[in-house]
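Sequence and predicted structure, then a few things I'm wondering about:
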Amino acid sequence: MRKVVIYRRLTGYKIPNSRIRGKDENYKWVINSSKSPIHSTNNPWGMKKTPREVSLYKVLANLIYEKGENAFMELGNIYLQVIKRRFAQIKEQGDGTFEQLDETDIHWTFNEASNSIAVIVKHMRGNMLSRWTNFLTTDGEKSNRHRDQEFINTIQSKQELLTVWNEGWSVLFDALEQISAEDLRKRVKIREQPILVLEAVERQLAHYASHVGQIVYIGKQLKGNEWKSLSIPKGNSAEYLQQMKQRYGK
């Protein structure tokens, strides 16, 4: 009975139907997203007609209905551990880039339409403070945020850049520690739009990964042959594969 109540609260339906439970092989499962990498935000697939969608709320509710509360909580706890590592890995990519840059590098831009590393970091910090402060209880777009101002550079030195960078990440990691598996199926708001906590976390992960990718790319272009690789260096793939096999292989 508890499963049905949870399902109804999440989805508005009494019990899962055959489509939601995945018995229809032609039914495509996709997660609704308010942001899209391709064309319109209402069309994340970049096509005239999108696949039929099933809400992530229903996916989670179906997991509870089919497998029970304990299965959901176990999966949620595993997810939280994984997502913390993923955010940490993204930050490490930025840290590794900053170590190789000098004072002038952080202000370099390709053209007037481009953002410098300093501006990207300022924007990320503004986003992080807005999204992750009181993450579960307040709208992720805070009234005291001035997003357009984040793209006007005010960072004067590399030391200031590192301070701004670490401030944003500190707020993020503190917020993640406050999220429980139970919280993942709750809703939060971003610009008044209600979305699942799990989706809000994934949305920020993708956002920050894209910006850190920009930072790394700029750093590689500026340092040229002096660049120290932050991943597997070119030409070392086979050697790295053997190392991993020796470490994890039977």
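Nice, I can see it. Numbering: from 1, shown residues only.

make it CA atoms for all contacts and neighbour counts henceforth
Noted.

quick one, strands of the protein?
With DSSP state E as the criterion, the chain has strands at 187-190, 193-196.

Mind checking these for the one nearest to Gln100?
Between Gln100 and those, the shortest gap by C-alpha to C-alpha is with strand 187-190, which sits at 35.3 Å.

The closest one - contacts with which helices or strands?
Other elements packing on strand 187-190 under the criterion 3 or more C-alpha pairs under 8 Å, 6 or more residues apart in numbering; DSSP states H and E are strand 193-196, helix 197-223.

Which one of the strands of the chain lies nearest to Tyr79?
Per C-alpha to C-alpha, nearest to Tyr79 of these: strand 193-196, 14.3 Å.

Can you list the buried residues in the closest one?
Ile195, Leu196 (16 or more other C-alpha atoms under 10 Å).

who's in contact with it?
With C-alpha atoms under 8 Å, 6 or more residues apart in numbering as the test, strand 193-196 has contacts from Leu56, Tyr57, Leu184, Arg185, Lys186, Arg187, Val188, Lys189.

Over to stretch 92-104?
So stretch 92-104 is in contact with Ser157, Lys158, Val212, Ile215, Val216, Gly219, Lys223, Trp227, Lys228, Leu230, going by C-alpha under 8 Å, 6+ apart.

still on that earlier bit, now tabulate the strands of the chain in a markdown table and tack on distance to Arg86.
Output for the strands of the chain, formatted as a markdown table (distance: least, C-alpha to C-alpha, whole Å):
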| stretch | distance to Arg86 |
| --- | --- |
| strand 187-190 | 21 |
| strand 193-196 | 19 |
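
Nearest to Ala175, out of those strands?
So among the strands of the chain, strand 187-190 is nearest, using C-alpha to C-alpha, at 13.4 Å.

ok, residues contacting the closest one?
Under C-alpha under 8 Å, 6+ apart, the answer for strand 187-190 is 131, 135-141, 194-197, 200.

this is the comparison structure:
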Amino acid sequence: MNEAFNRNWLIGKFGEIRLRTVKALDQLTDEEVNASPDPASHSISALIQHIHSNVQERIAKGILHREYERGIQWIPVFAACDELKRLIEDDMNLILQTLHGMRPEQWLETQIVRNKERTHLDMLHQCAAHYSEHMGQILYLAKWFRRDQYRSTSI
């Protein structure tokens, strides 16, 4: 395992997720981040709250061994745009601090996810992919709400 490569790649990926998600949120109103395009779709607020729960479960609990009990998912709860940005910032700061502080042996320690043992390295890459997928949903919804006024978040 190339520890430096993985650490640097993950730091870059989570930094990109943070930057692009916040840039999208900066363009939206509180009403827009809490709205869904249809009853079968999630709002941006629900997606960010889902990411937060995942960060707490996989990073805070799984890697840092902090107490966390994941609640019921996908219940719509109104959240102001500034509150969602703060949640993203806090979550990404936790991930980045964790990555910077991981000792070599921690990368291959394991945690149980859906009854399967997975290394922290594997979980961090899985989280990067998972959050990127949800970032894509958030960017799509932001573009859908803003239409012609949407500003690209590409780096």
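Cool, the structure landed. For clarity, every value in this text was computed on a predicted model and none was experimentally measured.

Now the TM-score, please.
Remark: TM-score between the superposed chains equals 0.87 [TM-score structural alignment, normalised by the length of the second structure]; 155 aligned residues with a C-alpha RMSD of 2.1 Å.

re the thing from before, narrow the contacts of strand 193-196 of the first structure to just the buried residues.
Among these, those classed as buried by 16+ other C-alpha under 10 Å are Leu56, Tyr57, Leu184, Arg185, Arg187, Val188, Lys189.

Now distance to Ser116 of the first structure too, for the residues you listed, in a markdown table please.
Formatted as a markdown table, these follow (distance: C-alpha to C-alpha, whole Å):
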| residue | distance to Ser116 of the first structure |
| --- | --- |
| Leu56 | 36 |
| Tyr57 | 39 |
| Leu184 | 35 |
| Arg185 | 37 |
| Arg187 | 35 |
| Val188 | 32 |
| Lys189 | 30 |
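
Which of these sits closest to Asn77 of the first structure?
Leu184 (9.6 Å).

The closest one reaches Leu198, doesn't it?
Yes. Using C-alpha atoms under 8 Å, Leu184 of the first structure makes contact with Leu198 at a distance of 5.0 Å.

For His125 of the second structure, see how far away Val113 of the second structure is.
Look at Val113 of the second structure and His125 of the second structure: by C-alpha to C-alpha, to the nearest Å, they are 14 Å apart.

residues touching His125 of the second structure, list them.
Neighbour list for His125 of the second structure: Leu10 [criterion: C-alpha under 8 Å, 6+ apart].

Show me what it lines up with in the first structure.
By TM-score structural alignment, His125 of the second structure lines up with Glu202 in the first structure.

List the contacts of the closest residue to Val121 of the first structure other than its chain neighbours.
Computed as C-alpha to C-alpha, 6 or more residues apart in numbering, the closest residue to Val121 of the first structure that is not its neighbour in sequence is Trp165, at 6.0 Å. Counting by C-alpha under 8 Å, 6+ apart, Trp165 of the first structure makes contact with Val121, Lys122, Met124, Arg125.

Most neighbours among those residues, which one?
Val121 (28 neighbours; other C-alpha atoms under 10 Å).

coming back round to it: between the contacts of Trp165 of the first structure, which is nearest His107 of the first structure?
Distance to His107 of the first structure, by C-alpha to C-alpha, is smallest for Val121 among these, at 11.1 Å.

aligned partner of the closest one in the second structure?
Match for Val121 of the first structure (TM-score structural alignment): Ile48.

and that match, what is it in contact with?
Leu84, Leu87, Ile88.

ok, now with 10 Å
Thr21, Val33, Asn54, Ala79, Leu84, Lys85, Leu87, Ile88, Tyr131, His134, Met135, Ile138 (C-alpha atoms under 10 Å, 6 or more residues apart in numbering).

so which of the residues you listed is the most crowded?
Val33 (26 neighbours).

aligned partner of that residue in the first structure?
That one, Val33 of the second structure, aligns with Ile106 by TM-score structural alignment.

Double-check that match against Lys122; I have them as touching.
No. Judged on C-alpha atoms under 10 Å, Ile106 of the first structure makes no contact with Lys122 at a distance of 11.5 Å.

where do the contact lists of the two overlap?
Common neighbours of Ile106 of the first structure and Lys122 are listed as Ser116, Ile155, Leu161 (criterion: C-alpha under 10 Å, 6+ apart).

Closest one of the residues you listed to Arg145 of the first structure?
Distances from Arg145 of the first structure to those, taken by C-alpha to C-alpha, are shortest for Ile155, at 17.4 Å.

can you tell me how far that closest one sits from Gly168 of the first structure?
Ile155 of the first structure sits 14 Å away from Gly168 of the first structure, going by C-alpha to C-alpha.

who's more crowded, the two?
Each of Ile155 of the first structure and Gly168 has its neighbours counted (other C-alpha under 10 Å); Gly168 has more, 22 against 17.

Tell me which residue of the second structure lines up with the more buried one.
Correspondence of Gly168 of the first structure to the second structure, assessed by TM-score structural alignment: Asp91.
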